[in-house]
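Visitor: Any chance you could fold what I've pasted below:
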Amino acid sequence: MSDEPRLILVVDDSATQLAQMRMLLEKAGYRTLTADDGEQALSVAREHNPDLVVTDLEMPGMSGLDLVMMLNMESPQLPVVLTTSRGSEELAVEALQAGAASYVPKRNLAKDLADTIERTISVADSERQRLSFAKYIRTVAIELELNNDDTLLSQILARLEAPLVELGIVTEATRMHIGIALDEALRNAMIHGNLEVPSSLRDESCGQAYIDLIQARLKDEQYASRRVNVSLTANPEQAVFVITDQGPGFDVNSLPDPTDPENWEAVSGRGLLLIRSFMDEVQHNDAGNQITMVKLRVDPDAVDDDDDDDDCCDSSDDD
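Guide: Just a heads-up that it's a prediction; the model follows:
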C-alpha cells in the first residue's frame, strides 16, 4: 500500500461547508478533492478513485442518497460518510441502509470528522485484506477475550469479519457495515462498559475531558483489569455476535430511540443507530453489559430477482 496520504472526496453544495471540511481534513493529513453536487462527485470519483467520500445529503440535482446508491453500485468497496443536519434524519437512515458507512452531524464536524474518517478507512482496509475460503468452511466458532486497547480494533475486526465473507453471509456492498457495527459495539464495551466513561464527556472541553478520563481509567487497575468477551458463531445462513463487558451495566430501558429525530444528534445514540441500521437483530441483556447482534445472509440473487420484478411491473405500467 502506498505511503501517500489518503485521498478524500468532499461533496457539499455549500462553499463554506466545503472549505471547512477541506481545512479539517488537510490539517489531519489527508489529500482532498471537492465537488458541489452529486453529478460532479460521481465524475470525480470515477476519474480519481478516492479512498473515501464525504457527502452532504440534501443537494440540488442528485441528492446525497442518490450519490450513495450510485457509488454503492459502481464501487461497493468505496466507503461513504454522511454529513447530517437537523431535519435530514430519515434520509440519513435510508442512506446508511443503502450503503453509507457512517455519519457525522454537521455541528460536530470539527470534533468528529477526521476521527470518523480514520476509523472508517481502517475498517475498509481490513475488509480489503481478507481472503475467502467459502468452498471449504461451513461453520465457524470464535471466542475472544480482549483488554481495553482500542488501537487493536482493526486487527480484531479483520478476524471477526473474515468468516462472514468466507461463508458468503455478506456481499461486497454490505461487509463494511459489519465492521462499522462491530467497531461501535466493541468501543462501547471497552470505553463505556469496562472503563465507565460516559459519552456525555465528549461535549465537555472539546472532548478533552473524555480523552483524559479514558487515559486515567486505563492506568487504574480497578477498571483496566476488566475484559471484553466476544463470541461469534456462524454458518452460511447467519452470524451471531455476542459482546460482553465486565462493567456494572446500565438500565436498558433508559436507552434513547436512536431513530427518533429528537435523538439523532445525541452523542450516546450514534453508535446504537449504526448498529441497528447494519445488523438484522439487536438485543441487550437485562444487566445492560451484553449485546447480541445477528446478521442474516444477504442473497444477491434475491435482490436481482426483486429488481427484475420491479422492471416488469414498470414495463406493464408503461404499456
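Visitor: Could you use CA atoms for every contact and neighbour count after this?
Guide: Will do.
Visitor: Straight-line length of stretch 97-104, end to end?
Guide: Length of stretch 97-104, first residue to last, CA to CA, to the nearest Å: 16 Å.
Visitor: contact partners of it?
Guide: 65, 68-69, 72, 76, 79-84, 96, 112-113, 116, 120, 173-174, 176-177, 180, 274, 277-278 (CA atoms under 8 Å, 6 or more residues apart in numbering).
Visitor: and what of stretch 105-114?
Guide: By CA under 8 Å, 6+ apart, stretch 105-114 touches Met21, Leu24, Leu25, Ala28, Thr83, Thr84, Ser85, Val104, Cys206, Gly207, Glu265.
Visitor: one more to line up against the first:
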Amino acid sequence: MKPVILVVDDSRVDRRLVGGLLNQQTTFDVKFASDGNDALRRMSQSRIDAVVTDIVMPGKGGLQLVQEMRKHYSQTPVVLMTACGNEDISAEALTNGASSYVPKSQLGDRLSLTVARLVNRAMTDRCRSLSGKLMTTSVFHFEIGHDLFMIETVVNTIHRTMSSMQIGDPSDRIRACTALEEAISNAILHGNLEIGEMELAAARRSGGNLAVNRLIEARSRQPNLRDRRARLRAELHRDFARFSICDQGHGFDALSRAGHDLRDYFDAGKDRGLTLMHSLVDDIAFNESANEVTLAKVHA
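Guide: Here you go, the predicted structure:
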C-alpha cells in the first residue's frame, strides 16, 4: 500500500505543481485539499501518512492546521512550504508541531526526499518493538565520514530505539530526529568539508543535487579534509534525549547568530539546518569553538 500524501494549498496550479513533484516518487499516493478545514475533513475520512501545506490560505491556514493536527493527528508529520513574507507564521508553525519545511524556491530539489524520510520515520514509529518498553537507557556512539547517505541510516537507528522506548509522542520523536539529521549534515558539509552556505546554495542553483554531490566529492578528495569524521553521541532516556555532534572543522561564530530570530533564517532557505535545530528541540548549545553542538529534547 502506497503512503498517502495530502497536499494543502488554495491554488489549484500550485497543488498540481507540488503533486507532480511528489508523483516522481512512485511510492506516493498524492491527495489534495484546498485549505486547512478541507485537509482536516479529509484526514477524518481516510488515512493520511504525511501533509505538505502552504502557510497562508483563506479560511484555516497552515499554522492553524498544524495546531489542530498536533492535538488530533500527532503521528502524522507536516512539511511546510515557505515563501518570503511568511517568516513569522512559519517559525510559529515549526514551534507548534510542524516536522520540517522546504522553501518554495527549493521544492524541486528537497521536497520529495524530505517527505519520504518523514513518512519512513512515521511508519517505523507505528511498528515499534514491544521489548523496547523494558529499556530505560540507551547510548549510541557513531563516527560518520563524508557519505551523506549514511546520515539517514544512523538517524533511523536512533529513531527506532526512541520509538521502541516510547520517548515522547510520535511528533516529538520525528521532530527531534529531523533536528539531529540537520546537525549531522551541517557537521559534515560546513564543518568537516568546509563548504560555505553561499557556496552550497550556488551549487544547488547551478545544477541541483548533482552539482552538490560533485562539490562534496571534490572536497572529500582533498588531503587535509578526506580523513575527517563527524562524531555523534546519542543518549536516550525515558524522559529525555540528548545528542552531541562534533566535527573536526574550525567552527563558526556562533555568538553572531545568537541574537537572530527564527524569522531571520527563512529567507530563501538561509541556514535551514540551524532553523530546524532551533525550532524542533527544547535546547541547543555550542561549545566554545562551535564545532560541537548538543541538542536536547525533554519529555514531561
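Visitor: I'd like to know which of the contacts of stretch 97-104 of structure 1 are part of strands.
Guide: Mapping the contacts of stretch 97-104 of structure 1 onto strands (DSSP state E) picks out Val80, Val81, Leu82, Thr83, Thr84.
Visitor: Which one of the contacts of stretch 105-114 of structure 1 is nearest to Glu196 of structure 1?
Guide: For the contacts of stretch 105-114 of structure 1, the minimum distance to Glu196 of structure 1 (CA to CA) is 15.8 Å, reached by Gly207.
Visitor: can you list the ones in strands among the contacts of stretch 97-104 of structure 1 in CSV and add neighbour count and distance to Leu91 of structure 1?
Guide: Shown next, in CSV, are those (neighbours: other CA atoms under 10 Å; distance: CA to CA, whole Å):
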residue, neighbour count, distance to Leu91 of structure 1
Val80, 30, 15
Val81, 24, 14
Leu82, 26, 10
Thr83, 24, 11
Thr84, 23, 9
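Visitor: just the residues you listed now: which is nearest Ile169 of structure 1?
Guide: Distance to Ile169 of structure 1, by CA to CA, is smallest for Val80 among those, at 21.6 Å.
Visitor: Tell me the counterpart of the closest one in structure 2.
Guide: Using TM-score structural alignment as the criterion, Val80 of structure 1 maps onto Val78 of structure 2.
Visitor: Provide the aligned range in structure 1 for stretch 171-182 of structure 2.
Guide: Stretch 171-182 of structure 2 lines up with residues 173-184 of structure 1 when matched by TM-score structural alignment.
Visitor: For the ones in strands among the contacts of stretch 97-104 of structure 1, name the two members farthest from one another.
Guide: Val80 and Thr84 (12.7 Å).
Visitor: if I pick the match of Val80 of structure 1, what's in contact with it?
Guide: Shown in contact with Val78 of structure 2 (CA under 8 Å, 6+ apart): Ala50, Val51, Val52, Thr53, Val66, Gly97, Ala98, Ser99, Ser100.
Visitor: need the helices for the stretch 51-200 of structure 2, in chain order.
Guide: Applying DSSP state H, counting those that start in this stretch to the stretch 51-200 of structure 2 gives helices spanning 62-72, 87-95, 107-126, 149-165, 170-186, 197-220.
Visitor: Looking at the ones you listed, which is nearest to Pro3 of structure 2?
Guide: Pro3 of structure 2 sits nearest to helix 107-126 of all the helices of the stretch 51-200 of structure 2, at 7.4 Å, using CA to CA.
Visitor: ok, average deviation of that closest one from structure 1?
Guide: Overlaying structure 1 shows helix 107-126 of structure 2 at a mean distance of 2.9 Å from the equivalent residues (mean CA distance after the TM-score superposition for structure 1).
Visitor: Spatially central residue for structure 1, please.
Guide: Nearest to the mean C-alpha position of structure 1, by CA atoms, centre = their mean, lies Ile180 at 3.2 Å.
Visitor: That residue reaches Thr120, doesn't it?
Guide: Yes: with contacts counted by CA atoms under 8 Å, Ile180 of structure 1 reaches Thr120, the gap being 7.2 Å.
Visitor: The residue of structure 2 most remote from its centre sits in which helix or strand?
Guide: Here the centre of structure 2 is the reference, and by CA atoms, centre = their mean the most remote residue is Pro223, at 31.3 Å. Using DSSP states H and E, Pro223 of structure 2 falls within no helix or strand.
Visitor: Tell me which residues touch it, please.
Guide: Counting by CA under 8 Å, 6+ apart, Pro223 of structure 2 makes contact with nothing.
Visitor: how near is it to Leu193 of structure 2?
Guide: Taking CA to CA, one finds Pro223 of structure 2 at 11 Å from Leu193 of structure 2.
Visitor: again, but for Phe243 of structure 2
Guide: Distance from Phe243 of structure 2 to Leu193 of structure 2, by CA to CA: 21 Å.
Visitor: For these two, indicate the residue with more neighbours.
Guide: Applying other CA atoms under 10 Å to Phe243 of structure 2 and Leu193 shows that Leu193 carries more neighbours, namely 27 against 22.
Visitor: The more buried one and Ser220 touch, don't they?
Guide: Yes: contact between Leu193 of structure 2 and Ser220 holds when scored by CA under 8 Å: they sit 6.9 Å apart.
Visitor: overlap in contacts of the two?
Guide: Joint contacts of Leu193 of structure 2 and Ser220 (CA under 8 Å, 6+ apart) are His146.
Visitor: Over in structure 1, tell me which residue corresponds to Arg47 of structure 2.
Guide: That one, Arg47 of structure 2, aligns with Asn49 by TM-score structural alignment.
Visitor: Neighbours of its match, how many?
Guide: Asn49 of structure 1: 14 surrounding residues under other CA under 10 Å.
Visitor: Off-centre distance for stretch 183-202 of structure 1?
Guide: Put simply, stretch 183-202 of structure 1 sits 16 Å off its chain's centre (CA atoms, centre = their mean, to the nearest Å).
Visitor: same check, this time on stretch 201-212 of structure 1
Guide: Relative to the centre of its chain, stretch 201-212 of structure 1 is centred 22 Å away, using CA atoms, centre = their mean.
Visitor: Kindly check the end-to-end length of it for me.
Guide: This stretch, stretch 201-212 of structure 1, spans 10 Å end to end (CA to CA).
Visitor: Residues in contact with that stretch: which ones?
Guide: Here stretch 201-212 of structure 1 makes contact (CA under 8 Å, 6+ apart) with Lys111, Val197, Pro198, Ser199, Val267.
Visitor: The fourth one touches Gly269, doesn't it?
Guide: No: under the criterion of CA under 8 Å, Ser199 of structure 1 is not in contact with Gly269, lying 9.4 Å apart.
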